[in-house]
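No letters, just coordinates:
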């Protein structure tokens, strides 16, 4: 039987009703003859009792990083146990594994670790016994058996890397939206969802504000031969398929980063506009400014500028090889997003 990895985020696990939706997807895959590994995030969002941000609030800001990682890992352990028990209650044999039990080995960078090896023997044994294997996302164990976390969006990365080490046929990232939208539907309600997208363009979108999947997960997926889907827990659609070497020309989609600023590049900067002059993008709480980035396939800078035309709002424009970055007052973002959608994507 082929192996499939599914990942469920906090909003997909927060209540019994939502967990039943998640279980229905697992059941459907098993009915197709698939072996299923489920990777889970902590339940709920900020304010929920077991959400990662809630756990962080229990410690002081200057606490020991190893202690913080150990605490943060608890949310996923709770999720794994609850989902495994829920599966059993629905007649589906399941087992919950933490990162040590699952053999997930990371480096020693607390708060932003990378997975460099997985001893898959335990996972394979449980799958051989026809169980759904529920694994804690977002974390791993160093060679010294210290718990480390992977940073924000780490459960997405866990799912992809587990899928790679298990030679899975596909990884399905389940969220609360039905795939990757051309632009944020909260700003443009009529925005369409993509059936498929090239993996490199998806990486650009995820870096520049499309939050349905973390860019580290997309980068990891480039290393493996598996199908990657971004889907909704709450409908049966196949969502958006992320494809290698898919030819896409012209405007593909747009991402938005709110409350940010543009700066000269420093050593610590990671989010950099690689234009004629490199500029760094950094979070600035309550700055009143946002960055709207349109990602293009197979367009040069001149074609990008021509496609954008005259912007309807006062803004600063930066272009790179595949992106147009528009720095604009946050109050103008919705108007700009709707204008660009009508002209570029309709």
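It's in. Just so it is clear, the model here is predicted, and its values are computed rather than measured.

For the rest of this, base every contact and every neighbour count on C-alpha atoms.
Noted.

Excluding chain neighbours, what is closest to residue 286?
Leaving aside its chain neighbours, residue 286 sits nearest to residue 259 (5.6 Å; criterion: CA to CA, 6 or more residues apart in numbering).

so what's the one you found up against?
Going by CA atoms under 8 Å, 6 or more residues apart in numbering, residue 259 touches 283, 284, 285, 286, 287, 288, 289, 290, 330.

quick one: residue 280 is in a strand?
Yes - membership of residue 280 in a strand is supported by DSSP: H, G, I helix; E, B strand; the rest coil.

Enumerate every residue touching the nearest residue to it once chain neighbours are set aside.
Nearest non-adjacent residue to residue 280, counting by CA to CA, 6+ apart: residue 272, 4.4 Å away. Residues in contact with residue 272 (CA under 8 Å, 6+ apart) are 265, 278, 279, 280, 281.

cutoff 7 Å now
Residues near residue 272 by CA atoms under 7 Å, 6 or more residues apart in numbering: 278, 279, 280, 281.

Let me have those in TSV, adding neighbour count as columns.
Formatted as TSV, these follow (neighbours: other CA atoms under 10 Å):
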residue	neighbour count
278	13
279	19
280	17
281	19
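
Please compare the first structure with the one that follows:
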């Protein structure tokens, strides 16, 4: 008997018919003797609908109240799925994040899980029930409802799997696995049978929408076997595993990209110790995450130009903060650009293969694609380019590194 945690995304539970199909799949697992915990998202489109309602009342909805509103989406799904399971003769019980005490910090809309009390879930499993838990949400120490940010149901599922020491965490979604890149951008993209946690972590952080980055962090930290599968067709999906001896065979495993980028630059900042902290400190205090950072010598030796990127949703508040900071520092000018994208090569094989960066830059240059920023690590190279070059850039690099070809044995 295995203990399995399954997560179903919004498209997987987007209608009564799809919820019934999920119930049938879950029942098959339970009927073969496994214990099953199901974590679900809100029905597709529901979270966007709730956000739209909130913005009709406030341009920037109050974070605490927005969490109260958004958490209702998953509550609908858990009740409906539990009803569907019961109707099929499979005992089930639903729980909100608060009811199973998914304890988080108090960062509304972006909360992080601190602890999970799995006792209630274990008791139901031992009683032969399927447990259905609302993803994406928790409760803080003050008893306030919190949400984990977009894709947070993945994190909920992996965290619950870790707390229960589950045999496997299965993420069911509208794709049948992890691909070398998004097939909607590059039709020749190839499904990967397996990928390392390290590579998946980079892919998630760099814009791949298959899994939320924190879910991969949890899985890697607590060694939770993780598999991405399709809700709509049978298959083995993609196994996310620890690095093995074959990783040197593949220089590049995939290409990630993010459309949700914005770039901010403060020009003519006094070149003195502590200036980076004075620029980024207020940004961090506003709970805005900074990605790529570049600092250059300014127009004269006594000043510097400082550039960084943020998520496009954070562009307006970050620009407002930066303009205040620039005035305090006596900087010359603040500029911004919300029409950029990031394209990244990812592969643990980079560690043992030279020349990856030069081939990447040469391939983009051949297509007339200008690189605005560059960032590297051991297993990834990221570039910022103009938004209009996204699809051309991804396809060019996919061909240049032969990612559409079958993996060699």
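Great, that's in hand. Model, not experiment: these values are computed from the prediction.

coming back round to it: residue in the second structure paired with the residue nearest to residue 280 of the first structure?
Under the alignment defined by TM-score structural alignment, residue 272 of the first structure corresponds to residue 291 in the second structure.

repeat for residue 123 of the first structure
By TM-score structural alignment, residue 123 of the first structure lines up with residue 121.

nearest residue to the counterpart of residue 347 of the second structure in the first structure other than its sequence neighbours?
Alignment note (TM-score structural alignment): residue 347 of the second structure maps to residue 296 of the first structure. Nearest non-adjacent residue to residue 296 of the first structure, counting by CA to CA, 6+ apart: residue 251, 4.3 Å away.

Please enumerate the strands of the stretch 201-350 of the second structure.
With DSSP state E, counting those that start in this stretch as the criterion, the stretch 201-350 of the second structure has strands at 226-230, 238-241, 254-270, 290-297, 303-311, 333-346.

helices or strands up against the fifth one?
Strand 303-311 of the second structure is packed against strand 254-270, strand 290-297, with contacts defined by 3 or more CA pairs under 7 Å, 6 or more residues apart in numbering; DSSP states H and E.

can I get these in TSV with distance to residue 3 of the second structure?
Formatted as TSV, these follow (distance: least, CA to CA, whole Å):
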stretch	distance to residue 3 of the second structure
strand 254-270	31
strand 290-297	37
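
These: which one's closest to residue 235 of the second structure?
When these are compared for distance to residue 235 of the second structure using CA to CA, the nearest one is strand 254-270, at 20.6 Å.

report the angle between the axes of that closest one and strand 333-346?
Interaxial angle of strand 254-270 of the second structure relative to strand 333-346 (axes from the mean of the first three to the mean of the last three CA atoms, to 10 degrees): 150 degrees.

Out of the strands of the stretch 201-350 of the second structure, which is closest to residue 138 of the second structure?
Minimum separation from residue 138 of the second structure across the strands of the stretch 201-350 of the second structure (CA to CA) falls at strand 226-230, 21.9 Å.

Return the mean post-superposition distance for the closest one against the first structure.
Average distance, strand 226-230 of the second structure versus aligned residues of the first structure after superposition (mean CA distance after the TM-score superposition for the first structure): 0.8 Å.

can you give me the helices in the first structure?
Listed in chain order, the helices found in the first structure under DSSP state H are 16-31, 52-56, 65-72, 74-89, 121-128, 154-165, 199-207, 215-221, 301-308, 333-344.

Residue 183 of the first structure: which of the ones you listed is closest?
That would be helix 333-344 among these, by CA to CA, at 7.5 Å.

Can you name the residues in contact with the closest one?
187, 188, 251, 312, 313.

Take those and lay them out in a markdown table including distance to residue 220 of the first structure and neighbour count.
A markdown table is the format used below for the contacts of helix 333-344 of the first structure (distance: CA to CA, whole Å; neighbours: other CA atoms under 10 Å):
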| residue | distance to residue 220 of the first structure | neighbour count |
| --- | --- | --- |
| 187 | 30 | 14 |
| 188 | 30 | 18 |
| 251 | 24 | 22 |
| 312 | 38 | 11 |
| 313 | 37 | 13 |
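
Farthest pair within these?
251 and 313 (19.6 Å).

Grab the nearest non-local neighbour of residue 323 of the second structure.
residue 334 (6.4 Å).

What is the burial count for the one you found?
Residue 334 of the second structure has 22 neighbours, counted by other CA atoms under 10 Å.

My understanding was that it contacts residue 267; is that so?
Yes - between residue 334 of the second structure and residue 267 there is a contact under CA atoms under 7 Å: 6.1 Å.

And residue 142 of the second structure, how close does it get to residue 341 of the second structure?
To residue 341 of the second structure, residue 142 of the second structure is 39 Å away according to CA to CA, to the nearest Å.

Those two: who's more crowded?
A count of neighbours by other CA under 10 Å puts residue 341 above the other of residue 142 of the second structure and residue 341, at 23 against 8.

wouldn't the more buried one be in contact with residue 389 here?
No - assessed by CA under 7 Å, residue 341 of the second structure is found out of contact with residue 389, at 8.4 Å.

give me every residue that touches the residue mapped onto residue 374 of the second structure from the first structure.
Taking TM-score structural alignment, residue 374 of the second structure has residue 318 as its aligned residue in the first structure. Taking CA under 7 Å, 6+ apart as the contact definition, residue 318 of the first structure lies against 275, 324, 325, 326.

How many residues are close by the last one?
Just to be clear, that refers to residue 326 of the first structure. Residue 326 of the first structure, neighbours per other CA under 10 Å, totals 21.

Please apply the same query to the third one.
Here the number of neighbours of residue 325 of the first structure (other CA under 10 Å) works out to 23.

For it, which residues are in contact?
Contacts of residue 325 of the first structure by CA under 7 Å, 6+ apart are 291, 292, 293, 294, 317, 318, 319.

same check, this time on the last one
By CA under 7 Å, 6+ apart, the contact set of residue 326 of the first structure is 291, 292, 293, 315, 316, 317, 318.

any idea how far the residue nearest to the second one when sequence neighbours are not counted lies from residue 33 of the first structure?
Nearest non-adjacent residue to residue 292 of the first structure, counting by CA to CA, 6+ apart: residue 256, 4.5 Å away. Here the criterion is CA to CA. By it, residue 256 of the first structure lies 40 Å from residue 33 of the first structure.

Also residue 217 of the first structure?
Residue 217 of the first structure is 26 Å from residue 33 of the first structure, by CA to CA.
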